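# sequence and predicted structure, then a few things I'm wondering about:
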Amino acid sequence: MSALKMAQCGITSSKTVLVFLNLIFWAAAGILCYVGAYVFITYDDYDHFFEDVYTLIPAVIIIAVGALLFIIGLIGCCATVRESYCGLATFVIILLLVFMTEVAVVVLGYIYRAKVENEVNHSINEVYDEYNGTNSNAQSRAIDYVQRQLQCCGIHNYSDWQSTHWYEESKNNSVPISCCKTNTGSCTGSLTHPEDLYQEGCEALVVKKLKEIMMYIIWTALTFASIQVCTISTSI
């Protein structure tokens, strides 16, 4: 009788753990979808500096995995409560597939992260050359946004503006207002007052930002892949 109670207690404990892990899956699904959406939104702000749209593949997969985790959590809960071995087997198989997908996301993340610097180096000069200072120009909006957000000016520093078409045509010995430091209200972008301008170039900061975005994807995938390993071990 005592052995039977212990067995029942063990089954109850396992079911409780599985239900808890399924709840974690639902939370994980929300986080994965959030991370994927964040990558899309951020990429939209920097897409002129990084033309390879395939970089978004890991983000797409992350969102798809997040959506699938909602379904997996539901299957897992139902199978656990009903003690359905067929349901649990399906649950584990799907988890294995999702785990392999997340491993693929990590690999792709590292591949595209390594390509970021070359992509930015290749495109940033062209973007700056197409700057015309008007809000209707996509390149101008992108550069002004980046310079304000990252607090940078030019490609390597503010002097890079002197070799752009915009500078040659404007002939006012100044850089865009977006190069002005936020605490200098009287800044006009004039090169006669370089102390009012951001000193750091944008290229390195854009590369850093894009690499950080890819690391968000990589670490998110790694974290939830680890959780899934624990879940699979508990389910078997």
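Ah, there it is. Residues are numbered from 1 along each chain as shown.

# drop to CA atoms for contacts and neighbour counts, all remaining ones
OK.

# hey, where'd the helices end up in this protein?
Ranges of helices in the chain, per DSSP state H, are 2-46, 57-82, 85-129, 138-150, 165-170, 202-235.

# closest to Ile177 out of those?
Evaluated over these, closeness to Ile177 peaks at helix 138-150, with 8.2 Å, by CA to CA.

# mind giving me the packing neighbours of the closest one?
Taking 3 or more CA pairs under 8 Å, 6 or more residues apart in numbering; DSSP states H and E as contact, the helices and strands that helix 138-150 lies on are helix 2-46, helix 85-129, helix 202-235.

# one step back: so can I have a markdown table of the helices of the chain showing mean neighbour count and distance to Cys179?
Listed next are the helices of the chain as a markdown table, based on neighbours: other CA atoms under 10 Å; distance: least, CA to CA, whole Å:
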| stretch | mean neighbour count | distance to Cys179 |
| --- | --- | --- |
| helix 2-46 | 16 | 17 |
| helix 57-82 | 20 | 31 |
| helix 85-129 | 17 | 13 |
| helix 138-150 | 19 | 6 |
| helix 165-170 | 14 | 13 |
| helix 202-235 | 18 | 10 |
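
# mind checking which of those is nearest Thr184?
Among those, if distance is taken as CA to CA, the winner is helix 138-150, at 13.1 Å.

# so which residues make contact with the closest one?
Among residues not part of helix 138-150, those counted as contacts by CA atoms under 8 Å, 6 or more residues apart in numbering are 45-46, 48, 127-128, 130-135, 152-154, 176, 178-179, 202, 205-206.

# what do you get if the cut-off is 7 Å, keeping everything else the same?
45, 48, 127, 130-135, 153, 178-179, 202, 205 (CA atoms under 7 Å, 6 or more residues apart in numbering).

# and if you look at stretch 163-170?
Here stretch 163-170 makes contact (CA under 7 Å, 6+ apart) with Tyr128, Asp129, Tyr131, Asn132, Trp161.

# let's see that with 10 Å instead.
125-126, 128-133, 154, 160-162, 173-176 (CA atoms under 10 Å, 6 or more residues apart in numbering).

# ok so, going back, now the helices of the chain in TSV, with distance to Leu191?
Supplementary listing: the helices of the chain in TSV, determined by distance: least, CA to CA, whole Å:
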stretch	distance to Leu191
helix 2-46	26
helix 57-82	41
helix 85-129	18
helix 138-150	16
helix 165-170	11
helix 202-235	17
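
# okay, now the one to match up with it:
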Amino acid sequence: MRRSSTDESTYRRSPSPEGKEPGFARGGPFRRCSSLHGRAGAGDAGDGGDGGPFFGLHASPGPKAAQGRYTSPKGNKYVVFYLDLSFIFLLELKRCSMARGCLQGVKFLMFAFNLLFWLGGCGILGVGIWLAATQGNFATLSSSFPSLSAANLLIVTGTFVMAIGFVGCIGAIKENKCLLLTFFVTLLLVLLLEATVTTLFFACTDQIDRYAQRDLKKGLHLYGTPGNVGLTNAWSIIQTDFRCCGVSNYTDWFEVYNATRVPDSCCLEFSEGCGLHAPGTWWKAPCYETVKMWLQENLLAVGIFGLCTALVQILGLTFAMTMYCQVVKADTYCA
């Protein structure tokens, strides 16, 4: 006996719990039997390949079931992909924000340091200009380097320090990698040059002493000559302040005057023409050794000054390289 159409529609229209095919329609022996008996029942019943009067189901899943099977997993994959992409974007945004925050902090420190560096250069330049204006006649004691005066040294040093500080300030404000790298390389070369000169000075002390004494004795012959007012005033100030006479002895002046005579600045009590008196009225201490002993007594202060200068330069190098690396990172993360 055949089932009625009402029973058949009941089996076809009963929904599954999740809107999908029943478990026996997806696989197992029931599906295989339904497909076999469905084809046989379709031949017997002549209903055009229906699922069979006994099972009342199609052999293949319908379009809604297929859509439920394949569309839902793809949607889940897309959701997971979007979540991963959003998480990665948030991480990169956080890293970018941290990089910009570090960059701003280093930028402030770099600018403050170079501003102080630049102001220090202005001070050194101002002192050099003041010396050149008020004591322009004070020059070097060396005949080989007549332009190597204290005023000229301060002017050159101050100008150089100002230029380096200006490059560092502009590089920090503009976050310019080229200017930062220029500042770093220039300051590094200066530090290496200072270290080389200091090492050579301590390694070749005897040779430097002989050369300096020979050059200073040669400069004595320019004392009091036209066009050498600076050297004359320099020797007068040195001999008066340090209470010394000559380079290695007061007899160094005998070769200059070709007589038993010294400048008036060598006298114990200054008076016009006192250098023509007896040697008992002159200072006996050699100026070279006296100045050298004064430097040795103040070697600690000189060493502290040199160490502070080196530390300031190393600090500038650290700020410059840190700023450069932060700019590179910020460009990489936030490009």
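Happy to help now that I have it. Everything quoted here is computed from the prediction, not taken from an experiment.

# TM-score for these two?
Here the superposed chains carry a TM-score of 0.62, computed using TM-score structural alignment, normalised by the length of structure 1; 215 aligned residues with a CA RMSD of 4.8 Å.

# picking up where we left off before, so which of the helices of structure 1 gets nearest Gly189 of structure 1?
When these are ranked by proximity to Gly189 of structure 1 (CA to CA), helix 165-170 comes first, at 11.5 Å.

# ok now that closest one, how far from the chain's centre?
Distance of helix 165-170 of structure 1 from its chain centroid, counting by CA atoms, centre = their mean, to the nearest Å, is 35 Å.

# and Leu69 of structure 1, what pairs with it in structure 2?
When the two structures are superposed using TM-score structural alignment, Leu69 of structure 1 falls opposite Gly165 in structure 2.

# surely that match and Leu179 touch.
No. Using CA atoms under 10 Å, Gly165 of structure 2 makes no contact with Leu179, being 11.1 Å away.

# mutual contacts of those two, please.
When CA under 10 Å, 6+ apart defines a contact, the residues bordering Gly165 of structure 2 and Leu179 alike are Gly171.

# about what we covered before: pull out the buried members of the contacts of stretch 163-170 of structure 1.
Among the contacts of stretch 163-170 of structure 1, those classed as buried by neighbour count (16 or more other CA atoms under 10 Å) are 125, 128-129, 131-133, 154, 160-162, 174-176.

# mind picking the two most distant members of these?
Using CA to CA, those reach their maximum pairwise distance at Asn125 and Ser174, which is 18.5 Å.

# out of the contacts of stretch 163-170 of structure 1, which two sit at the greatest distance?
Across those, the longest distance by CA to CA is 21.1 Å; it joins Glu126 and Asn173.

# coming back round to it: dump the buried ones among the contacts of stretch 163-170 of structure 1 into a markdown table; add distance to Leu96 of structure 1 as well.
Formatted as a markdown table, the entries for those read as follows, by distance: CA to CA, whole Å:
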| residue | distance to Leu96 of structure 1 |
| --- | --- |
| Asn125 | 45 |
| Tyr128 | 46 |
| Asp129 | 49 |
| Tyr131 | 49 |
| Asn132 | 52 |
| Gly133 | 52 |
| Gly154 | 47 |
| Asp160 | 51 |
| Trp161 | 52 |
| Gln162 | 56 |
| Ser174 | 58 |
| Val175 | 54 |
| Pro176 | 52 |
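
# which of those lies closest to Tyr54 of structure 1?
Top of the list for closeness to Tyr54 of structure 1, among these and by CA to CA, is Asn125 at 21.3 Å.

# that closest one pairs with which position in structure 2?
Using TM-score structural alignment, the partner of Asn125 of structure 1 in structure 2 is Lys217.

# so who does that match touch?
Contacts here follow CA under 10 Å, 6+ apart; on that basis Lys217 of structure 2 touches Leu141, Ser142, Ser143, Gly246, Val247, Ser248, Asp252, Trp253, Glu255, Val256.

# the first one: neighbour count?
For Leu141 of structure 2, the number of neighbouring residues by other CA atoms under 10 Å comes to 26.

# against Val167 of structure 2, how distant is it?
Going from Leu141 of structure 2 to Val167 of structure 2 by CA to CA, to the nearest Å gives 35 Å.

# sorry, back to before: could you measure from the match of Asn125 of structure 1 over to Ser143 of structure 2?
As it turns out, when the distance is counted by CA to CA, Lys217 of structure 2 lies 9 Å from Ser143 of structure 2.

# now Cys102 of structure 2
Between Cys102 of structure 2 and Ser143 of structure 2 the distance is 54 Å, computed by CA to CA.

# ok, Pro286 of structure 2 next?
Where Ser143 of structure 2 is concerned, Pro286 of structure 2 sits at a distance of 19 Å (CA to CA).

# repeat that for Thr157 of structure 2.
As defined by CA to CA, Thr157 of structure 2 lies at a distance of 22 Å from Ser143 of structure 2.

# contact partners for Leu90 of structure 2?
Neighbouring residues of Leu90 of structure 2 by CA under 10 Å, 6+ apart: Asp84, Cys96.

# in three-state terms, label it for me.
At Leu90 of structure 2 the chain is in helix, as set by DSSP: H, G, I helix; E, B strand; the rest coil.

# which ones are touching the closest residue to Thr80 of structure 1 other than its chain neighbours?
Nearest in space to Thr80 of structure 1, with sequence neighbours left out and distances taken as CA to CA, 6 or more residues apart in numbering, is Lys15 at 5.9 Å. By CA under 10 Å, 6+ apart, Lys15 of structure 1 lies in contact with Cys9, Leu21, Cys77, Ala79, Thr80, Val81, Arg82, Glu83, Thr234, Ser235.
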